Each structure stands twice: as structure tokens, then as C-alpha cells.
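In: one predicted model, sequence on top.
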Amino acid sequence: MTPQNLLFFAELLHRRTGILIDETKDYLVKTRLAPIAGTSGYADIDALIDAIRDRPEARVVDAALDAMTTNETFFFRDQTPFEVLRTLLSDPGRRGAGPLRIWSAAASTGQEAYSIAMLCDELPHLSAENAVEIVGTDISQSCLTKAAAGVYSSFEIQRGLPIQKLTRYFDKDGESWRAKNELRSRVTWKRHNLMDSPWALGRFDIVFCRNVLIYFDISTRRRILDLVAGQMQNGGHLFLGASETTLGVTNAFAQTNRAGCWIKADASAAPHALSA
């Protein structure tokens, strides 16, 4: 891959997805784009990138960008955020008018959103079908297709899903496991780029945007967090990854007393603290 093609693709990737790579990541680009070049009928990666530059075909461009996203995820990842979420949701008085709305942003193949759905189902005041709306979004159509199908390998199931929840919410499907209809019906899947305005998704009480900001530069993090804040109710809660923060990035959120959990700032109110 020529340096010129690497530079072109890196700029395209950053412009379209916010993901930042430099010349030290050329091995990563080669590894991930080689299969796309092969399946798309190009002799090598340079031919693929030349085609993307000179005669872009949406299907090929999307596949190349999709290949560069990181889709690491598993059920009930890191545990603590879900314990905090359970505490938040355990008080029926927190519900306002209408359903509670939760957004799993950059949801990848769906394990996070389904984890949230299982947790809500186990709370009596949220178990009713219309009590909570969970929206899972991702930039990758292939990830969304897998998420909507709700089919996972034994390896994926073993990463974080307790046996009690496996037997309650999943059925064996050959060598895989399929989420039961009742679980899948609790999540709506939509394609969304975090770089774009999420206004069409509606407003949310709780947002999970975990382990994704680490892939962006600070200006992109600020843009994403401000866009997310714009779709949240005042006092709504934002969950980030353990190594992620809003401090020094945006004033749209205030810190709570639980690591990884932030609250949508309300200029007319004092900062909130999350008690447990």
C-alpha cells in the first residue's frame, strides 16, 4: 500500500467515522482491507483504494469503512455499569410520563443492548412491554444485522452471560444460541453514525456510549458528547467506559459518585450525585 493511498484512506476514515489512524497503523489497514479487496474483485489493497478514490461505489466504501471499526463487546461488560443501572432503575419513582428510553450507542453486535433489556425485564415495574424503549445503534450494518438476529456462538455466550439468564432468555439453535422473541422484541435497531446528529432517534433518559470514545481525538469526542447531550433529558445518565471521561472535553455532563456514570448537566440546578 502506497503512503499516498494510506493518507487518503486515513483522511476518509476520519472524515466519515471520526476514527483516527496514522502511518504507524498501516499494518492494521492492510490486515483489515485485504479481505475486502479480495471479495470486491480487486487485485490488491492499492487497487481497492484507487477505486474508492476514483469511482466510489457505496457498497465497497461502506465495507472498507466497516472493516476498520472495532466490534469488541460482550454481555454485561465490566459488570459495574449494570449494577449502577439496576440501582438507578430500581426506584419506580424515577419514571416520568411515558416509557423510559435507553440508548445503546455504538452497540456493535448487540450484547450490551440485550444485557440492558434483560436487566429491565427483571425489574417488575419495567417488565411490561411498553414500560421501556431500548434503541441500539451502530455504524456497521453487518453488526446490526447480527444484533437483530440475536444469534451468538457458544464463545460469545460464555463471555459474561450467567447460566440463569442463558436458559431464561436464549434457545439452543444448532451450535449457536438465539435470543428468544420476547428479548429481541425489547430492542429496536437503527443504523447511526455518532458523527451525525441523533435527533431522529428521539430523546433519552439513559445513554450507554461505552468504550468507543477512546478511538477518537478530543475534538471528535467533544462533538459526539455534545450531540448525545442534546438528545438527553436534563438529569439523564450517561455511561462511559472505565478509561473514558467528559472532564476537559465538554461541560454538558457532571460527574457522579460512581465511576463511569455521568449526569446531563442542568444549568438551573445544582450538580447531582448518584447514591447507591
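Out: Received, thanks. Values in this document were obtained by computation on a predicted structure and should not be read as measured data.
In: only C-alpha atoms for contact and neighbour calcs from this point on.
Out: Fine.
In: which residues are contacting stretch 143-159?
Out: Contact partners of stretch 143-159, identified using Cα atoms under 8 Å, 6 or more residues apart in numbering, comprise 74-75, 108-111, 137-138, 166, 175-179, 184, 189-191.
In: now intersect those with the strands, please.
Out: 137-138, 176-179, 189-191 (DSSP state E).
In: quick one, strands of the stretch 1-150 of the chain?
Out: Taking DSSP state E, counting those that start in this stretch to define them, one finds strands in the stretch 1-150 of the chain at 100-104, 132-138.
In: over to residue 266. Which of the three states is it?
Out: coil (DSSP: H, G, I helix; E, B strand; the rest coil).
In: which one, of the strands of the stretch 1-150 of the chain, ends up nearest to residue 89?
Out: With respect to residue 89, and counting by Cα to Cα, the nearest of these is strand 100-104 at 9.5 Å.
In: which helices and strands does the closest one pack with?
Out: Judged by 3 or more Cα pairs under 8 Å, 6 or more residues apart in numbering; DSSP states H and E, strand 100-104 is in contact with strand 132-138, strand 204-208.
In: nearest to residue 273, out of the strands of the stretch 1-150 of the chain?
Out: Proximity to residue 273 (Cα to Cα) singles out strand 100-104 among these, at 19.8 Å.
In: contacts only, for the residue nearest to the spatial centre of the chain.
Out: Nearest residue to the geometric centre of the chain (Cα atoms, centre = their mean): residue 106, 1.8 Å. Shown in contact with residue 106 (Cα under 8 Å, 6+ apart): 136-139, 194, 209-210, 212.
In: kindly recompute the last result at 6 Å.
Out: 137-138 (Cα atoms under 6 Å, 6 or more residues apart in numbering).
In: neighbours around residue 158, how many?
Out: Residues contacting residue 158 under the criterion other Cα atoms under 10 Å number 14.
In: below is structure B, check it against A:
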Amino acid sequence: MTEADFSFLCLLLQQRSGLSLTADKRYLAESRLGILCRRRGIADIEALVRQLRMARDLALESAVVDAMTTNETLFFRDQTPFNLFRDIILPERLAANAASRSLRIWCAAVSSGQEAYSLAMLIDELSERLAGWKIEILGTDISAEILEKARAGIYSQFEIQRGLPIQMLLKHFQQVGDKWQVSQRIRAMVEFRQHNLLERNDPFGRFDVIFCRNVLIYFDVPTKVKVLEQLAPRLVPDGAFLLGAAETVLGLATKLVCDPQHRGLYRHAAMAPPLAASPAPDFRPRPAAVATALRG
């Protein structure tokens, strides 16, 4: 790949997705786009770039973005945010929304769906407590291809082994050949839509909880600022916003501040200092053994 071709691809990715591709990731571009070329019958990356330069091909541009987007995810990833959701955020929102009996959750950059389905399984544990409630879980991602996988809810043995407690596997999945599919009940709890975090999101409305984890790390500072500015207005005034463990809004957003009691949890600045709810034992899922990954 020539320097000129790499520079062109970097600019394309930045404009289309916000992805910041640095020089040390050139090998990654060559590897992933080489695979894309072979799949599409394009001679090489030079021919790919030439085709992109010749005419605006939105489908091909999207394929390039898909190829370069990192879709690393797993069930109950990092665990702490899910404990926060179960023990602090969910009881808090149930109390706050007792009159409307509704709860809206947005998983931004949801990838192949494990995060959204993890939340759905936690909520399902409270099915009796939430009878009559309207629960909405929205999962969005820029990649149409990865969203098809999310909607199908079918995962390999390797994907299942990564973080999914065995009791939840037995309760919420059916085996399909050598793979596992999320139950229809849990899949019905989640809606997946294609969405670019750089674009306007007004039609989505407002959410009680927003998960935007492990995506800002791939953006440069101006893009991080833009994404946070787009997301903050979508959070209800007393809602909860969660980032990944390696991410922060410090120096990037004025409308969101860190909850001093819980790492990775953010609130609207106007609500600071936040009032964290005490864990409500009757809201918690049934006691379970320490999560054990399925082996074999």
C-alpha cells in the first residue's frame, strides 16, 4: 500500500465513521482490506482505492468501514458495569419511573449484540417485578453486517464461553448445530438499528440509561467530543451514562460528570452531586453461583 493510498483511506475512515487510523495500524489496514478485496474480486488494495477515487460508491465505502471496525465484544464484558446496572442503576430507575412504568436503554456501538442481550437477561430476571412495564432496549452500530449477526443472536462455542454464566446459557439459549442461539423471548426485548454515532440521533428520543463502552478509544479527541455532544442530550436528566473502564469524559464533555462513587458511571452535570440509590435486595436477580464459563 502506498503512502498516498493509506492517507486516502485514513481520511475516508475519519469522515465516514470517526475512526482514527494511525501509522502503526497500517499493517491492520493491509490485512483487513486485503481480505475485503479477495471477497469482492478486487485485484489488490491499490485497485480498491482507485475504485473508491473514481466514483462515490457508498456500498463499497461502507464495506471498507465494516472491514476496519473492531467488533470485539463478549457477554457481560468487564462485569462491573452490569453489576452497577443490576444493583444501583436499575433500582434507581424503577423508583424514578414508577409512574410511567417505562424504561429505555440504549447500547451504542453494540457490535454483535452481546451487551444488549446481557442487559436483557438481567432484566428478564425481574419479569414478575416488571409486569406491566414497557421495556425498550435499543442496540445500534455503524455496521449493517454485524447487526445481522446481532439480530440472529447465534454465537459460536468460543463466543459463548467468553463471559456467559452457565445458568444463563441453560435458561436463555438453544443449541443450533454446533452453535447457540439466544431465545426468542430475549431477542424480542432488543431492537437493533444501524446508526453512525457522528450523525444526528434526535429521532431516538431520550433514554434512562446509555451504554457507550469501548468505542471512544478508537476516536481522536475532536471526534470524541462530537460523539459525547451528540449522546448527552439523549440522556434523561437523572439518567445513567456508562463508558468503558479505559474511557473518560474528563476534558471532553461539559454536560456529563463522573459519579464519584462508581467508576465508569456518568451523570448530567446539572444533577451533580449524584444521589446513588442503595441496592434493593428484592430487586436483585436470584442468587447465583460464581459465573462459570462453559467448557468443552
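Out: The structure has been received and is ready for your questions. None of the values given here were measured: they were computed from a predicted structure.
In: ok, back up a step: can you list the strands of the stretch 1-150 of the first structure in a markdown table and add mean neighbour count?
Out: Below are the strands of the stretch 1-150 of the first structure laid out as a markdown table (neighbours: other Cα atoms under 10 Å):
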| stretch | mean neighbour count |
| --- | --- |
| strand 100-104 | 23 |
| strand 132-138 | 23 |
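In: indicate which one of those is closest to residue 254 of the first structure.
Out: Going by Cα to Cα, the one of the strands of the stretch 1-150 of the first structure nearest residue 254 of the first structure is strand 100-104, 18.8 Å.
In: now the buried members of the contacts of stretch 143-159 of the first structure.
Out: 74-75, 108-111, 137-138, 166, 177-179, 184, 189-191 (16 or more other Cα atoms under 10 Å).
In: and the furthest pair within those?
Out: Maximum distance among these (Cα to Cα): 26.9 Å, for 166 and 191.
In: and the equivalent of residue 107 of the second structure over in the first structure, how far from residue 211 of the first structure?
Out: Matched to the first structure by TM-score structural alignment, residue 107 of the second structure sits across from residue 104. Residue 104 of the first structure is 12 Å from residue 211 of the first structure, where distance means Cα to Cα, to the nearest Å.
In: next: residue 67 of the first structure.
Out: In this view, residue 67 of the first structure and residue 211 of the first structure are 18 Å apart by Cα to Cα.
In: what do you get for residue 106 of the first structure?
Out: Taken as Cα to Cα, the span from residue 106 of the first structure to residue 211 of the first structure is 9 Å.
In: count of neighbours near the aligned residue in the second structure for residue 261 of the first structure?
Out: Mapped onto the second structure by TM-score structural alignment, residue 261 of the first structure lines up with residue 265. Each residue near residue 265 of the second structure was counted by other Cα under 10 Å, and the total is 23.
In: now do the contacts for residue 265 of the second structure.
Out: Going by Cα under 6 Å, 6+ apart, residue 265 of the second structure touches 241-242, 259.
In: need those residues in CSV (columns: secondary structure and neighbour count).
Out: Formatted as CSV, the contacts of residue 265 of the second structure follow (DSSP: H, G, I helix; E, B strand; the rest coil; neighbours: other Cα atoms under 10 Å):
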residue, secondary structure, neighbour count
241, strand, 28
242, strand, 23
259, coil, 20
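In: show me which of these is closest to residue 81 of the second structure.
Out: Distance to residue 81 of the second structure across the contacts of residue 265 of the second structure (Cα to Cα) is lowest for residue 242, with 7.4 Å.
In: ok so, going back, which of the ones in strands among the contacts of stretch 143-159 of the first structure sits closest to residue 3 of the first structure?
Out: Comparing those against residue 3 of the first structure with Cα to Cα picks out residue 138 as the nearest, at 29.9 Å.
In: tell me who's in contact with the aligned residue in the second structure for that closest one.
Out: Matched to the second structure by TM-score structural alignment, residue 138 of the first structure sits across from residue 141. Each residue near residue 141 of the second structure by Cα under 6 Å, 6+ apart is listed here: 109-111, 194-195.
In: tell me the contacts of the closest residue to residue 273 of the first structure other than its chain neighbours?
Out: Spatially, and ignoring its direct neighbours in sequence, residue 273 of the first structure is nearest to residue 256 (4.8 Å; Cα to Cα, 6 or more residues apart in numbering). The neighbours of residue 256 of the first structure, taking Cα under 6 Å, 6+ apart as the test, are 262, 273-274.
In: residue 256 of the first structure and residue 156 of the first structure: what is the separation?
Out: 32 Å.
In: over in the first structure, find the residue span stretch 220-237 of the second structure aligns onto.
Out: Counting by TM-score structural alignment, stretch 220-237 of the second structure sits on residues 217-234 of the first structure.
In: what's the farthest-apart pair in the ones in strands among the contacts of stretch 143-159 of the first structure?
Out: Among these, 176 and 191 lie farthest apart (Cα to Cα), at 25.0 Å.
In: before we move on, back to that, going by distance to residue 228 of the first structure, which of the buried ones among the contacts of stretch 143-159 of the first structure wins?
Out: Checking these one by one against residue 228 of the first structure (Cα to Cα), the nearest turns out to be residue 137, at 12.6 Å.
In: list the residues that contact that closest one.
Out: 105-107, 189-192 are the contacts of residue 137 of the first structure under Cα under 6 Å, 6+ apart.
In: quick one: contacts for residue 48 of the first structure?
Out: With contact set as Cα under 6 Å, 6+ apart, residue 48 of the first structure has these partners: 37, 42.
In: ok, now how distant is it from residue 64 of the first structure?
Out: 9 Å.
In: what's the answer for residue 88 of the first structure, then?
Out: Distance from residue 88 of the first structure to residue 64 of the first structure, counting by Cα to Cα: 39 Å.
In: which one in the first structure is aligned with residue 124 of the second structure?
Out: With TM-score structural alignment as the criterion, residue 124 of the second structure pairs with residue 121.
In: next, find the distance separating its match from residue 14 of the first structure.
Out: 38 Å.
In: and these two? which has more neighbours close in?
Out: More neighbours surround residue 121 than the other of residue 121 of the first structure and residue 14, with 19 against 16 (other Cα under 10 Å).
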